[in-house]
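In: next come a sequence and a model predicted from it.
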Amino acid sequence: MRSDPQIQSVMDLFEALGGTSAVARLLGVGQSTASEMKRRGSIPSEYWVGLVQKAHEAQIVGVTYEVLAFVHAAAKGKLPGGVEAERAAS
């Protein structure tokens, strides 16, 4: 099982999952689609269920719905006050 990375961004998420090609395979999309997600810093929510499930099956720790929600809210500057500090302490 891989160690739990501190995932703070979609870029970190891609790294934890093994890169763009690995994310494309996990999601069942083309490499260009995964590349565009990485470039935009956003994974559409319709992929979240499959992503969390596939990460769990691959024993990749730290890929949860909470993490996905956090990285997307953070990228848009939409985190409520105290959330970053609370997450950093956990």
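Out: Nice, thanks for sending it over.
In: C-alpha only now, for contacts and for neighbours.
Out: Fine.
In: for E84, helix, strand, or coil?
Out: Assigned with DSSP: H, G, I helix; E, B strand; the rest coil, E84 falls in the helix class.
In: next, the one to line up against it:
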Amino acid sequence: MQTITFDDLVRSFGGPARMAETLGLVRTAIPNWRRRGRIPPSQWAAIVDAAEALGIPGVSYDALRHIRYMPEPAQEVAA
């Protein structure tokens, strides 16, 4: 299973405003999830269902359970 990032998920919906609109939420909901570092489990079904309806691959309960909120730090390259 490939772990997705929160930002990848939001981009796949067309950005935070479009994702919020698709899910029937206020525009500030998605940035608030990012700030809090979690997607409320009560929203998981709506996200999975909307992703399926829109043909967005890789969005599942398992993917949401393992989502990363920050990109992994860049590895330093030895000179």
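Out: Thanks, I have it. Please read all numbers here as calculations on a predicted model, not as lab measurements.
In: can you tell me, leaving aside adjacent residues, what's nearest to the residue nearest the centre of structure 1?
Out: In structure 1, the residue lying closest to the centroid (C-alpha atoms, centre = their mean) is L13, at 3.9 Å. Nearest residue to L13 of structure 1, sequence neighbours excluded (C-alpha to C-alpha, 6 or more residues apart in numbering): I7, at 5.8 Å.
In: for that neighbour, helix, strand, or coil?
Out: I7 of structure 1 carries the three-state label coil when classified by three-state DSSP.
In: now do it against G30 of structure 1, distance only.
Out: Counting by C-alpha to C-alpha, to the nearest Å, the separation of I7 of structure 1 from G30 of structure 1 is 23 Å.
In: that older thread, the residue nearest to the centre of structure 1 maps to what in structure 2?
Out: Counting by TM-score structural alignment, L13 of structure 1 corresponds to L9 in structure 2.
In: so how far is G15 of structure 2 from that match?
Out: From L9 of structure 2 to G15 of structure 2 the distance is 9 Å (C-alpha to C-alpha).
In: where is the longest helix in structure 2?
Out: helix 44-54 (DSSP state H).
In: quick one: that one aligns where in structure 1?
Out: By TM-score structural alignment, helix 44-54 of structure 2 lines up with residues 48-58 in structure 1.
In: tell me which of I7 and G30 of structure 1 has more neighbours.
Out: Neighbour totals were compared for I7 of structure 1 and G30, and I7 leads with 18 against 13 (other C-alpha atoms under 10 Å).
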